[in-house]
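> Sharing a sequence plus its predicted fold:
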Amino acid sequence: MLSIAPLLVLLTSYIMVGFAFGRYMLPLLAPDMIEDGVIGYDGLAAMTSVNQIGYLAFSFLGGFLARLVNPKLLIVGSVGLTGLFLCALGAVREPLVIGVLVGTLGALTATTWVPMVRLIQHAIDERLHGRALGIIGSGTAYGTAITGALVPVINRTFDWTMSWYVFGVVALVLTVVGLVVVPDVPRQEGQKQGSGRGRFSSFSRQALRVYAMMFLSGGGLTVFLTYFVPYVRSDLGISSELSGLAWSLLGLCGMASGVLVGQLADRTSVREGLIYGHFAMMLAIMTTLLWPSAITVVATACIFGLAYFGTFGMFPAYVSKMVAERDASSTYGIGNLCLGSGAALFNFVGGTIKAQTGSFELMFIVSCAIAIAIMALAMRIQSDRRDEPAMPDAPCGAESSIEGKVEDAV
C-alpha cells in the first residue's frame, strides 16, 4: 500500500479539486458575489443547475471518452482546466461568462472522476481496489473541510476573488505533479476483455442492478446529506451552533470513511462493503428519527460521515473488479449518471415534501426504505470475492435458461 501512496494522495486531491473546489465552492462565495452585484439569487440558481447538467452529461460521456483517450490525459487535463477556470472566475464579472465557466467545471469534475476506474484497474492491485477507491472517494470530505476553513479567512484578509485564485493555483500545481506521478494506460491494455473472473457487460442484468443501486443511493441518501442541517434546525429546533458542530463532525468523520469502508471491502468483499455501508447510513438516519435529541444528532452525523464518503467509492471499486477494463469507465459513467440523476430528483422531492408537510421526516423515512432496497439489491449482485467461482451473466433479453444460471450464481 505504501508504494501506491503518492498516487492515492494525488488522486484524492484531484477529487477534492473537482468536487470541493469546482462544484461546491460557489455556494460558499455566492453571498459575497451577490453583495458585490456580480450575480443575483436567480443567477445562482441557474448556475447551480447548469453545473449539475454539465456533471451529469459528462458522467455519461466521460466513460466513453476514457475508451478513446488515455485516462491520464483526461484526468490530469481536466484538473488543469479546472485550475484555469477557477482563476478565471476570480477575474470575470459577466454573469453569462460565469455561468459558462461554472457549467464547464461540472463537466470537468465528471471527466476527472469517471476515468479513474480504468486507471485504478491498470495501476493498483485488484485486492486493494476497495481501499483505494474508498480513500479517493473521500476527497470531497477533505476538500469541503479545507474550503470551509480557508475561504472565510481568505475573504476577510483579501476578498472573494482571491479565493478563486488561490484554489485555482492549487489545482494547477497538482496538475504539474500529476504529469509525473499519474501512470499512462497503454491503449492495448485498455482493450483487454477481462481475466476470466465473474465479469459482466455494461447492459447485463447485473449492470442494471448496479445502476438501480446507484440511482437509489444518489437519491435517498444524498438527500439526507443535503437536508440534514435544515432538518436539525427547523424540525428539531437545534441551535445553529450545535448543528454547525454536527456538520463539522460529519465532514471530519468522512475523512476516515474511505479507509474504514475500503478496509472492510478489501477484507471481505466490495459487495459486503456496500451492504454494511448502507446499513450504517440507515442506522444513522433512524437514530435521529426515533430518538431526536442533541446527542443523537451528533451521533447521526458521526455514523453517517463514517459510512457515506467511503461507500461512495465502493461503486467504482465494484465496477473495477467486475467489468472488463475496456468497458469499466463507460459502465461506471452510466452508473454515475444514474447516481447524479437520483440526487437531483430526490433533492427536488425532499424540498417539495418539506413545503407540503412542513417537515423532512417523511423524506427521511423514505431514505431508510431506500437503504433497505439497496441492501436487497446488493445481495442480488455477483460477489467480487476472489475465492468464489466466476459465473456468466446474461445480457438483457437473454434466454431464460441463461438467466436461470445467472440467478443461481447470485
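Structure received. Residues are numbered from 1 along each chain as shown.
> okay, CA-based contacts and neighbour counts for the rest of this
OK.
> Which elements pack onto the longest helix along the chain?
The single longest helix within the chain, with elements called by DSSP state H, is helix 325-357. Applying 3 or more CA pairs under 8 Å, 6 or more residues apart in numbering; DSSP states H and E, we find helix 325-357 packed against helix 41-68, helix 116-123, helix 205-216, helix 222-230, helix 314-322, helix 361-378.
> I'd like to know which of those lies nearest to M33.
helix 41-68 (9.7 Å; CA to CA).
> need the next SSE after the closest one, C-terminal direction.
Following helix 41-68 in sequence order, the next helix or strand is helix 71-91 (DSSP states H and E).
> one step back: if you compare the helices and strands packed on helix 325-357, which one is most tucked away?
helix 314-322 (a mean of 28; mean count of other CA atoms under 10 Å).
> Please enumerate residues in contact with it?
117-118, 120-121, 126, 129-130, 133-134, 197-200, 210, 214, 262, 265, 270-271, 273-274, 328, 331-332, 384 (CA atoms under 8 Å, 6 or more residues apart in numbering).
> sorry, back to before: now tabulate the helices and strands packed on helix 325-357 in CSV and tack on distance to A30.
Shown next, in CSV, are these (distance: least, CA to CA, whole Å):
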stretch, distance to A30
helix 41-68, 7
helix 116-123, 30
helix 205-216, 29
helix 222-230, 17
helix 314-322, 32
helix 361-378, 28
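> take the one below as the second:
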Amino acid sequence: MRMAAVFGLNQVVSHGFGVFLFAALLPLMRESIAISNWQLASIGALTQLSYLAGALLLGLIGHRIGTVRLALVTTSLTTGLLFLMSQLRDPLHITLALVILAASASISWGTIVEIISRYANKASCSTTMSCASSGTAWGYGINGLLILLVVPHLGWESGWVIAGGVGVLALILSWNLLRGLAPAGVASFDTDAANVISVAGAEAIPARQLLAVILRERTAFFACLICCLVGFSAMPFSAWLNLYLDERGLPAALGGYTWTVVGITGMIAGLLIGKLADHKGHGTAFTVIFSGFALGLLAFMFDPARWALLAGFGYGLMYFPMWGIVAGWVSQHYGSTATMQINGVCMVTFGMGGTLGNLLAGYLREATGSLSLMYDILTVTALLLVALGLFIRHTGKGAAVTEGVIPPLSDAA
C-alpha cells in the first residue's frame, strides 16, 4: 500500500489544498484582502475552466511526456504556489495562482492514474487507485482542522504555509517512490488494424483517434458517461445543499454535520470500495456506490431534516472512490498510457456535467423559487447511475487489451 499512501498524500496536496483550501479560508482572507463578489465569480469560473483545460491537455499530449517526471513537476509547482499564497494580497495574483493550481491538480491526478496502471499489482489496482483518490476526502478533513485549531491563533497565512509544508513531505516521498522508474515510453496506434502497438508496455492513442475510441468502444464510452452523470448529480448536490437546507428552514449546523459525514465516509470508502472492485468486479463496486448515493437522495427528498446525514453518507461513499474505480476499470481494458488519456476525457465530461447541473439548478431556483425540483432531478440521475452499474455488472468485463510485461515496483502496492 506504499504507492496508495504516497499518491493519496499527493491528492491531499493537489486537490484538498490546491483546489479546496481557498474556499475554506476565504471568509478570513476577505478580512484583510479586498476581494469583490465579481472577482470571486471570476475565480470560480476560471479555475473550473483551467481544471478542464489541464485534463484535456493531458488527454491529448500527456502520452508524449514522461509521467514520472510530470508527477514530480506538478507536486513541486503546487507546493511552491501553496507557500506563495500566504504572501499574495492582490486579487489578480491570487486568481492567477489558483488557476495554475487547478490545472496542476487535474494533470497530477492523470499522471497518478498512468503510473498506478503501469506499476501497481493488477490484482489490487483498483484498491490502490481508490485509496489514492480518497486523499481528497482527507484534504477536506485537514482543511477543517486547520480552520478550527490553527488559523484562529496564527492567521489565515498559516493555513497556506502548513499546506506547503505537507506539499514538501509529499514531494520527498514521491521522489523516493518514483526515482527508480524509467520515463514512460511513447507508443503509436495502428488505425488500420485498430490495435494498440506496445512500446515498453505503453499504449498511446493519437489525439485524432481519441474521440473515435471514446465513442466506439464500450468501456471508454461508459467511463465518460459515468463521469458526466456523476458530475451532473454530485456537483449541484454539494454546491446547493446548504442553500436548500436553509430554504427548508433547517439549521445551518445540519449542513456542517452532513459535510463531516461526507469527509469521514470518503476517507474509509477509498479502501473498502477499491477492495470490493478488485475482488467482486467493477460492476459490483459501481452498483454499490451508486445505490448508496441514490438511496440517500431518495430518503433526503422525503425528509431532509431526518435524512440529510444519510445523503451525506451516500455522497461520500460514491464521490471519492468513484474516480479510482473508473480509472481502475479502464485500466483493465487498456494500457497505462491509454488509460491516462481516457481518464483525461472522463474528467472533462465530469466538468461538463457539473457545469450543466449547476446551470440547471440556478435556472430552476430562479424560475420556481425552490430547489426541490432540482433535487428530484438529481435523484433520478442517481437512479440512472444505479441502472448503469447493474448493466456493467451483468454484461461482464469484456475483452481487455493486453500490455507488455512491465517490471514491478518494489513495495509499490
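Thanks, I have the structure now. Remember, it's a predicted structure, so these values are computed and weren't measured experimentally.
> how much space is there between the aligned partner of A20 of structure 1 in structure 2 and V386 of structure 2?
Superposed on structure 2 with TM-score structural alignment, A20 of structure 1 falls opposite G16. Distance, G16 of structure 2 to V386 of structure 2, using CA to CA, to the nearest Å: 28 Å.
> Tell me which of the helices and strands packed on helix 325-357 of structure 1 sits nearest to L339 of structure 1.
helix 205-216 (4.3 Å).
> other SSEs contacting the closest one?
So helix 205-216 of structure 1, by 3+ CA pairs under 8 Å, 6+ apart, packs with helix 325-357, helix 361-378.
> Turn those into TSV, including distance to L108 of structure 1.
Output for those, formatted as TSV (distance: least, CA to CA, whole Å):
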stretch	distance to L108 of structure 1
helix 325-357	13
helix 361-378	29
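> Out of those, the one nearest P183 of structure 1 is which?
Judging those by CA to CA, what sits closest to P183 of structure 1 is helix 325-357, at 15.5 Å.
> how about the nearest residue to the residue positioned nearest the centre of structure 1, chain neighbours excluded?
Centroid-nearest residue in structure 1, with CA atoms, centre = their mean: F312, separated by 5.3 Å. Closest residue in space to F312 of structure 1, ignoring its immediate chain neighbours: G137 at 6.1 Å, by CA to CA, 6 or more residues apart in numbering.
> Next up, the contacts around the counterpart of that neighbour in structure 2.
Matched by TM-score structural alignment, G137 of structure 1 corresponds to S133 in structure 2. By CA under 8 Å, 6+ apart, S133 of structure 2 lies in contact with G8, Q11, G270, F320, P321, W323, G324.
> Is it correct that the first one is in contact with A137?
No - G8 of structure 2 is not in contact with A137 according to CA atoms under 8 Å; the separation is 9.7 Å.
> list the buried ones in the helix or strand harbouring M162 of structure 1?
Under DSSP H and E, the secondary-structure element containing M162 of structure 1 is helix 160-181. Within helix 160-181 of structure 1, the residues that count as buried by 16 or more other CA atoms under 10 Å are 160-172, 174-175, 178.
> now G168 of structure 1: how far from C87 of structure 1?
Distance from G168 of structure 1 to C87 of structure 1, by CA to CA: 5 Å.
> what's the burial count for the alignment partner in structure 1 of V345 of structure 2?
Aligning on TM-score structural alignment places V345 of structure 2 opposite I334 in structure 1. Here the count is done by other CA atoms under 10 Å, and I334 of structure 1 has 26 residues near it.
> For the residue lying closest to I334 of structure 1 once chain neighbours are set aside, list the residues it contacts.
Of all residues not flanking I334 of structure 1 in the chain, F60 sits nearest, at 5.2 Å (CA to CA, 6+ apart). Applying CA under 8 Å, 6+ apart to F60 of structure 1 gives the contacts S330, G333, I334, N336, L337.
> Can you say which two of those are spatially most distant?
S330 and L337 (10.5 Å).
> So which of these two has more stuff around it?
Ranked by neighbour count (other CA under 10 Å), S330 of structure 1 and L337 place S330 first, with 26 against 23.
> ok, now how distant is the alignment partner in structure 2 of S217 of structure 1 from G354 of structure 2?
Using TM-score structural alignment, the equivalent of S217 of structure 1 in structure 2 is V230. Here V230 of structure 2 is placed at a distance of 8 Å from G354 of structure 2 (CA to CA).
> again, but for F313 of structure 2
For F313 of structure 2 relative to G354 of structure 2 (CA to CA), the value is 20 Å.
> and what of H333 of structure 2?
27 Å.
> again, but for P91 of structure 2
26 Å.
> So those two - more neighbours on which side?
G354 (25 against 16).
> Take the contacts of F60 of structure 1 and write them to a markdown table, including distance to G40 of structure 1.
Output for the contacts of F60 of structure 1, formatted as a markdown table (distance: CA to CA, whole Å):
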| residue | distance to G40 of structure 1 |
| --- | --- |
| S330 | 37 |
| G333 | 33 |
| I334 | 34 |
| N336 | 30 |
| L337 | 29 |
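> and of the residues you listed, the nearest to D42 of structure 1?
L337 (25.7 Å).
> The closest one touches I53, doesn't it?
No - at 10.1 Å, L337 of structure 1 and I53 do not qualify as touching, with contact defined as CA under 8 Å.
> Is there a neighbour count for the alignment partner in structure 1 of S36 of structure 2? I'd like the number.
Matched across to structure 1, S36 of structure 2 falls on G40, judged by TM-score structural alignment. When neighbours are defined as other CA under 10 Å, G40 of structure 1 has 16 of them.
> Run through the residues that contact G40 of structure 1.
I34.
> separation between it and E94 of structure 1?
Taking CA to CA, one finds G40 of structure 1 at 12 Å from E94 of structure 1.
> Run a quick neighbour tally on A355 of structure 1.
11.
> Show me what it aligns to in structure 2.
A355 of structure 1 maps onto E366 in structure 2, by TM-score structural alignment.
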